[in-house]
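*Asks:* Got a sequence here, can you model it:
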Amino acid sequence: MESALPGNMYNIKEIVLPLRSETFVPVSLPRNAGQPHCCVLVERVNNDLRWKVARTLIRTTDISGVRVLNLYDREQIIEKGTLVSTCEYTDWLRRCQYISSGTPSKDSETRVITLLEDCRSVLSPNEFVKAKKLLLKYADVFSSNDADMGKTGLVQHKINPGEELPIRQRPRRLPVAREKEVETMIEGMVKDGIIEPSSSPWCSPVLLVKKKDGTMRFCVDYRRRNDVTKRDSYPLPRIDDTLDMLTRVKWFSTLDLKSGYWQVEIDLKDKEKTAFSTGKGLWEFKVMPFGLCNAPATFERLMELVLTGLIGDACLVYLDDIIIVGRTFEEHLQNLERVFMNNQNANLNLSPKKCSLFKRQVNFLGYVLSEEGIRTDPEKIAAVKYCPIPKDKTQVRAFLGLCSYYRRFVKNFANIAKPLYKLTEENIIIRRHFCWDESCNIAFQELKDRLCKTPILGYSNASKAFIVDTDASDIGLGCVLSQRNGDQEKIKERIFPPPRLHLSVYKYLEPYAKLL
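*Replies:* Predicted structure coming up:
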């Protein structure tokens, strides 16, 4: 295909782009002094991240505009005369009989085979071939080594301390045995383009935190900086609402980004606010570091932009954890490709070690998901099972917090846990004396037993009727949303945790209390 010199395409009237949707934008074609051409190749403009233009090949007799996708969660206005895209006129087209593609590198093929190795038992030979073909097509989405990380400018992290003066903290002393290890970490981050030397008026100390495998994690203590930073209120999705989006799914894949925060750019004027010191030099991050109070909000905003149009249909996302679902293998394969393509376009890389593909059962956010439904993760429940008797109010709160994560699996959770909740109440008697009596011990053991024998919660089906049951007593309120499973008498239940009630509510008569 031969082409003439490229030209610019401008919109001919002001256009409002609705949030997270695609809009047809009328544009003007550039003049061309050459011979008549039959087609126009539309390319996107890279200098504006507010929207994306679909790459298209269109006949000149048909083109009147281009398709523009607004990725943001607010309306965008394209003023008249704005450069929307570029294009090239083509002289002629020839129908391709054969498509020549490069041979995948040996390293790419090895990584793909490793990813699929534990899928052979659930995939047929034909399905395995299709899965391998897809992964080879998007092999560059997976990191090849620890230094192979993407970087996206779709969202930039900002730090807004208001009118506060820069905060400078003295470096903390590190264990002598760890000094060489820290120097190696610094050298590695400089080599990988994560940090650079700084002359910032800000400075935060460094500390080392031990990982589960015994190695040390490099952390910067940004607590003082976070205290003066204006908060970003972008919400993280509710985990229970996220899981409720699942319905009639049979195939699962989970993806995890490679050092996800480090793939997000930080605003140039805010880099100096990330400065830290180990006692030897001053450094600042070139990417979004861990430990900043608004980092989760920035990352969730990024992922929801990258996966616009896919969340709730093809996948679910919570920060850097992505789960792709499908009712059939073909649908699952298609959904995986859509997610891979969006990550590739955003220049985000996945960690192959943390990805689990083409499964009938996966662990996600502390739950085990399968075709049958949702159940608790045995590894997480083990922490409850072997939890010792709390010695103070703080330990009681920690135990209740862990149990409350799975309270939808425990019938009458509030009634059972009431003696423990009483221990956490803020009153003068409790503050003076922590009294663990027999009722507390019974509640403690009952919760542990119930959580170790939890049922499987079925997925809801929005096309079928729901049954709502409410109850009230002088202890608390309860609500169950259930649904019949086909023609059988078996009922899928979702137990809604009751709210913490004001003392005046307990005076209501039972019929009125149920209406709450």
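*Asks:* From here on, just use CA atoms for contacts and neighbour counts.
*Replies:* Will do.
*Asks:* State whether Cys87 is indeed within a strand.
*Replies:* Yes - assessed by DSSP: H, G, I helix; E, B strand; the rest coil, Cys87 belongs to a strand.
*Asks:* Does it touch Val27 like I think?
*Replies:* No - assessed by C-alpha atoms under 8 Å, Cys87 is found out of contact with Val27, at 11.3 Å.
*Asks:* what's the helix or strand containing Asp107 packed up against?
*Replies:* Assigned by DSSP states H and E, Asp107 belongs to helix 106-116. Judged by 3 or more C-alpha pairs under 8 Å, 6 or more residues apart in numbering; DSSP states H and E, helix 106-116 is in contact with helix 125-137, strand 356-359.
*Asks:* quick one: contacts for the residue nearest in space to the middle of the chain?
*Replies:* For the chain, the residue nearest the mean C-alpha position is Leu319 (2.4 Å; C-alpha atoms, centre = their mean). By C-alpha atoms under 8 Å, 6 or more residues apart in numbering, the contact list for Leu319 reads 236, 296, 299-300, 303.
*Asks:* Next step: these restricted to helices.
*Replies:* Among the contacts of Leu319, DSSP state H puts 296, 299-300, 303 in helices.
*Asks:* who wins for neighbours among the residues you listed?
*Replies:* Ranked by neighbour count (other C-alpha atoms under 10 Å), the ones in helices among the contacts of Leu319 have Phe299 at the top, with 24 neighbours.
*Asks:* That one and Trp262 touch, don't they?
*Replies:* No - contact status for Phe299 versus Trp262: not in contact, 10.3 Å apart, counting by C-alpha under 8 Å.
*Asks:* hang on, Phe252 is in a helix, isn't it?
*Replies:* No - applying three-state DSSP, one finds Phe252 to be strand, outside a helix.
*Asks:* Around it, count how many other residues there are.
*Replies:* Neighbour tally, Phe252, other C-alpha under 10 Å: 25.
*Asks:* Save the contacts of Leu319 as TSV, and put in distance to Lys393 too.
*Replies:* Converted to TSV, those look like this (distance: C-alpha to C-alpha, whole Å):
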residue	distance to Lys393
Leu236	28
Pro296	29
Phe299	34
Glu300	33
Met303	38
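*Asks:* Return the closest of the residues you listed with respect to Glu330.
*Replies:* For those, the residue nearest Glu330 by C-alpha to C-alpha is Met303; the value is 24.4 Å.
*Asks:* Now that that closest one has come up, it's in contact with Leu316, right?
*Replies:* No - using C-alpha under 8 Å, Met303 is not in contact with Leu316; the gap is 10.3 Å.
*Asks:* The stretch 351-500 of the chain: strands as residue ranges?
*Replies:* Using DSSP state E, counting those that start in this stretch, the strands found in the stretch 351-500 of the chain span residues 356-359, 361-364, 367-370, 374-376, 467-472, 477-484, 491-496.
*Asks:* And this one, please, so the two structures can be compared:
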Amino acid sequence: MAPSLPKVDPLTIWLSIKEIKLEALIDTGSTYSIISGSVFKDLQKGKGFYVNSLNTRTQAMTANGTYMNFQKQIKLHFKILHLSWTFPFFVSDSLPVAVVLGLDFVDHSKMVINAAQRKITFSFDTTLIINQFQDQSTQPNIEPTHTAPTLGENLNTKQKHILKNLLQQYPDTITPCLGKTNLISYTIRITTNKIVRSKPFHYAPPKLKELNSHIKDLLSKGIIRPSDSPYSSPAFLVPKKNGKSRMVVDYRLINKMVELENTPMPTVESAFQYLGKASHFSHLDLVSAYNQIPLDENSKKYTAFVTSTGCYEYNYLPFGLASGGMVLANLLDKVFGDIKFKFLFVYFDDLVVFSNSFNEHVQHLKIVLDRLRDAGLTVSPEKMVVASPRIEFLGHIFHNGKISLIPDRSKPIDSYPTPKNLKQLS
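*Replies:* A predicted model of the protein is given here:
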């Protein structure tokens, strides 16, 4: 007699579609996400979702090896806790459960499943942990652990509601976690075979401890890795305005050998031309923009840096490389090329959406967020300003068609004594 296998409960999670609460099966063996025909009929009583009647029969294999046929696909907006997505589901009359979240949604949402511990989390916010795949109403109300984007002044209640609903659809894009673009992998081209090798800078024990803390963080995030490259550049600390520091690598010797990209760079003057007449602004800042661009495997050796405790190299484009700004500009041209200057101004890692009305601005912002998501890029929620009538950008204030210097920037000019003779004027 064969030994009986222990019973393993399926992995489920609760989600909300409008006022309807449903238990969804998480099935990575299913290629697609599916909703039952009976639930679809209940949803049809309301409005607000797109139904696509398929011209040809679509077939998918489930985890148990059986095939299902679909003739309809619907796009649904749903929530798991405070997170929300708009995602397509096939409709099946033979589905034995209410909802299946398939491999397509698991990949799209960056869901991380720990079946052994009966937990899930999301790679864009690993501090959010959903336990036991139970009804989340039995768990405390979990709010985002990061600072939410700042909404503009003078917005009414309805406008705030519209914006909050929009922003909630992009938890994997508006996050302090690093993204990784799927559009390019940068290859560093070197003009000479000369090997550049530098000695590490020396630091007192407290500063060395601080430097090692940065390295530990970069290693844990997969941004860098230990290296045996023949190349090496020295790493050092740069103070930040908040009193903390960031690690930078002195790539001056490597930069002399790096072949630059032929990409036009943005200018401050062009901002005046395009932003000066708008009435609604949103400011988005890419999270460590360079570190969202993966490097070609052969290029990583050129980014190697050395400290007194070891040698490391970057898996992603590092800050300080001469071609970095041009590589980023090239990437953002691929993402936004056809909408640049129409309603989006791009200046290195800063994105400014500009519009002439609130309704227009919501549409423009959605297009930009969709493109960021499709490109695998993330923006900082803490630095994000949404639908504001004014914006401080590049040392200037843009407000209601007017441009002025930020007061702190103009103070040295305003306080400079008036020249009384030609000598003082020169």
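*Asks:* now for Tyr312 of the second structure: what does it line up with in the first structure?
*Replies:* Under the alignment (TM-score structural alignment), Tyr312 of the second structure pairs with Trp283 in the first structure.
*Asks:* dump the residue contacts of that match.
*Replies:* Trp283 of the first structure neighbours (C-alpha under 8 Å, 6+ apart): 195-199, 275-277.
*Asks:* quick one: which of the contacts of Leu319 of the first structure is nearest to Leu246 of the first structure?
*Replies:* Leu236 (18.0 Å).
*Asks:* how about that closest one, what's its match in the second structure?
*Replies:* By TM-score structural alignment, Leu236 of the first structure lines up with Met265.
*Asks:* tell me the contacts of that match?
*Replies:* Met265 of the second structure touches 326, 329, counting by C-alpha under 8 Å, 6+ apart.
*Asks:* quick one: Pro266 of the second structure from Val385 of the second structure, how far?
*Replies:* Distance from Pro266 of the second structure to Val385 of the second structure, counting by C-alpha to C-alpha, to the nearest Å: 21 Å.
*Asks:* Between these two, tell me which one has more neighbours.
*Replies:* Between Pro266 of the second structure and Val385, Val385 has the larger neighbour count (other C-alpha under 10 Å), namely 20 against 14.
*Asks:* That one contacts Thr147, doesn't it?
*Replies:* No - the criterion here is C-alpha under 8 Å, and Val385 of the second structure misses it with Thr147 at 11.6 Å.
*Asks:* which secondary structure element contains the nearest residue in space to Thr56 of the first structure that is not next to it in sequence?
*Replies:* Leaving aside its sequence neighbours, Thr56 of the first structure sits nearest to Val42 (C-alpha to C-alpha, 6 or more residues apart in numbering; 5.1 Å). Element membership of Val42 of the first structure, judged by DSSP H and E, is strand 39-44.
*Asks:* That strand maps to which residues in the second structure?
*Replies:* Under the alignment (TM-score structural alignment), strand 39-44 of the first structure falls on nothing in the second structure.
*Asks:* which element follows that strand toward the C-terminus?
*Replies:* Defined by DSSP H and E, the subsequent element after strand 39-44 of the first structure is strand 51-53.
*Asks:* so how far is the next helix or strand after that following strand from its chain's centroid?
*Replies:* Where DSSP H and E defines the elements, the next helix or strand beyond strand 51-53 of the first structure is strand 56-59. Chain-centre distance of strand 56-59 of the first structure: 35 Å, with C-alpha atoms, centre = their mean, to the nearest Å.
*Asks:* Ok, stretch 412-426 of the second structure next?
*Replies:* For stretch 412-426 of the second structure - counting by C-alpha atoms, centre = their mean - the centre lies 48 Å from the chain centre.
*Asks:* swap in stretch 404-417 of the second structure?
*Replies:* 36 Å.
*Asks:* first vs last residue of that stretch, how far apart are they?
*Replies:* Stretch 404-417 of the second structure end-to-end distance (C-alpha to C-alpha) = 21 Å.
*Asks:* which outside residues touch that stretch?
*Replies:* Contacts of stretch 404-417 of the second structure (C-alpha under 8 Å, 6+ apart): 392, 395-398.
*Asks:* neighbours around the equivalent of Tyr290 of the second structure over in the first structure, how many?
*Replies:* Under the alignment (TM-score structural alignment), Tyr290 of the second structure pairs with Tyr261 of the first structure. Neighbour count of Tyr261 of the first structure, defined by other C-alpha under 10 Å: 20.
*Asks:* And for Tyr261 of the first structure, nearest residue in space, chain neighbours not counted?
*Replies:* Closest to Tyr261 of the first structure by C-alpha to C-alpha, 6+ apart is Met288, at 5.6 Å.
*Asks:* just the strands in the stretch 101-250 of the first structure please.
*Replies:* With DSSP E, counting those that start in this stretch as the criterion, the stretch 101-250 of the first structure has strands spanning 152-157, 195-197, 204-210, 216-220.
*Asks:* Deepest-packed of the ones you listed, please.
*Replies:* Mean neighbour count, computed with mean count of other C-alpha atoms under 10 Å, is highest for strand 152-157 among the strands of the stretch 101-250 of the first structure, reaching a mean of 18.
*Asks:* which residues in the second structure does it align to?
*Replies:* Residue span in the second structure matched to strand 152-157 of the first structure, by TM-score structural alignment: 181-186.
*Asks:* From Arg246 of the second structure, how far off is the residue mapped onto Thr184 of the first structure from the second structure?
*Replies:* Mapped onto the second structure by TM-score structural alignment, Thr184 of the first structure lines up with Ser213. Per C-alpha to C-alpha, Ser213 of the second structure is found 10 Å from Arg246 of the second structure.
*Asks:* And Tyr416 of the second structure, by the same measure?
*Replies:* Counting by C-alpha to C-alpha - Tyr416 of the second structure and Arg246 of the second structure are separated by 35 Å.
*Asks:* Equivalent analysis for Ala289 of the second structure, please.
*Replies:* As judged by C-alpha to C-alpha, Ala289 of the second structure and Arg246 of the second structure stand 15 Å apart.
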